[in-house]
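>>> coords please:
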Amino acid sequence: MKNLFLTILCFYIFTSVFAKNPNEKTFLILFDKSELKINKTSPEYIELSLMNIFQTKSYSGNSDAAILVKTSHQQIDKCMIGDFIIRINQEKIATLDEVAFQIIDLDESKGIYQKLLANLEDKNQKSKKSNKLFKSNP
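Next up, the predicted model:
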């Protein structure tokens, strides 16, 4: 009994310690590769300006260049992220909006996707019910 209690207690402690922060917001910042080439910069270099404030991860390769930004501040939105002043290269400083192709709030997009999916499921259920009514009345 003592072992069971200790196991449950340890499990509860570990899950609470490693739980995801519910107030965390995630933004995806996309860049146009040709524009980055014109400005002689990379997403990794732009990430250096943001990594002191946010948790960041840059991606570049065969697809579009991107930076994933996570913040625990619930008040920050994509407009505020776009207003951050960043260093583009050694000579040039600008706001993130001027360089970024698009800034996407992934949490907001996830909510919109779930609402659309729920509406689609409701429509499918209603159409199935109406089809059953027509089939039962010969």
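
>>> Please make it C-alpha for all contacts and neighbour counts, starting now.
Fine.

>>> D97: which element?
Assigned by DSSP states H and E, D97 falls within helix 96-99.

>>> Over to L28?
L28 belongs to strand 25-31, assigned by DSSP H and E.

>>> got the buried residues for that strand?
K25, T26, F27, L28, I29, L30, F31 (16 or more other Cα atoms under 10 Å).

>>> Name the next helix or strand following that strand along the chain.
helix 33-38.

>>> From the contact counts, what lies against the helix ranked longest in the chain?
Counting residues, the longest helix in the chain under DSSP state H turns out to be helix 106-136. In terms of contacts (3 or more Cα pairs under 8 Å, 6 or more residues apart in numbering; DSSP states H and E), helix 106-136 is packed against strand 25-31.

>>> What lies in contact with the strand it packs on?
Applying Cα atoms under 8 Å, 6 or more residues apart in numbering, the external contacts of strand 25-31 come out as 43, 64-74, 78, 99-107.

>>> Out of these, which end up buried?
Burial by neighbour count, judged by 16+ other Cα under 10 Å, picks out 43, 65-71, 78, 99-103, 105 from the contacts of strand 25-31.

>>> one more to put side by side:
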Amino acid sequence: MRILTMLLFSFLISASGFAKDPETKTFLVLFKIEELKQAKTSLNQIEQQFSSFFTTKTYSGNSEPALLISIPNCDFDECFLGEFLVDTGLGQKVQLQKIAFRLYDLTENKDLHQIYLAKFEEDQSLKKKPVKPTRLATSNP
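I've put the predicted structure just below:
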């Protein structure tokens, strides 16, 4: 009985060591400056609404304003994230997808990229034929 208990305990300890950590999903939300002005809101106001729950980062400058949202251990997709209500500051709540120009699931796109890259490398390796060494004929005078 003691051996069985020790065996079970060691199995549970080793199984937790090999357990996969829950994957964090990262979403990229792109905005158009005109649409933000039209909604009478700013990138910082939108970021503040998400930053209390998730890890966020904003980028603005010469390109379109962008918001990165990292959500740990979730089954969200970009459609579900787009349905989040955002307060525009005037007492109006608007869905994120109405304000945002584009929503991307960077985690899903990274996985797709890895699949395409592996498939491409496999195709390249099949196209390459092994080089056969040729023997040069030597003539003896």
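
>>> related to what we said a few turns ago, out of the buried ones among the contacts of strand 25-31 of structure 1, which are inside strands?
The members of those that map onto strands under DSSP state E are A65, A66, I67, L68, V69, K70, T71, Q102, I103, D105.

>>> what's the fifth one in contact with, if anything?
Going back to what we said before, that points to V69 of structure 1. V69 of structure 1 makes contact with T26, F27, L28, I29, F54, Q55, T56, K57, according to Cα under 8 Å, 6+ apart.

>>> want to try a markdown table for the residues you listed, with distance to F5 of structure 1 as columns?
Shown next, in a markdown table, are these (distance: Cα to Cα, whole Å):
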| residue | distance to F5 of structure 1 |
| --- | --- |
| T26 | 37 |
| F27 | 41 |
| L28 | 43 |
| I29 | 46 |
| F54 | 39 |
| Q55 | 37 |
| T56 | 39 |
| K57 | 40 |
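
>>> Can you tell me which of the residues you listed is nearest D83 of structure 1?
Nearest to D83 of structure 1 out of those is I29 (Cα to Cα; 12.8 Å).

>>> where's the spatially most central residue of structure 2 relative to L43 of structure 2, distance?
Centroid-nearest residue in structure 2: T107, 1.7 Å away (criterion: Cα atoms, centre = their mean). Distance from T107 of structure 2 to L43 of structure 2, counting by Cα to Cα, to the nearest Å: 22 Å.

>>> re the thing from before, which strands and helices lie in contact with the helix holding D97 of structure 1?
helix 78-82.

>>> Over in structure 2, find the residue span the helix it packs on aligns onto.
Aligned using TM-score structural alignment, helix 78-82 of structure 1 spans residues 78-82 in structure 2.

>>> and that stretch, how far from structure 1 on average?
Taking mean Cα distance after the TM-score superposition for structure 1, the mean distance separating stretch 78-82 of structure 2 from the aligned residues in structure 1 is 1.3 Å.

>>> which other residues reach that stretch?
If you take Cα under 8 Å, 6+ apart as the criterion, stretch 78-82 of structure 2 is touched by F27, Q95, L96, Q97, K98, L103, Y104, D105.

>>> switch to 6 Å and redo it
With contact meaning Cα atoms under 6 Å, 6 or more residues apart in numbering, stretch 78-82 of structure 2 is reached by L96, Q97, L103, D105.
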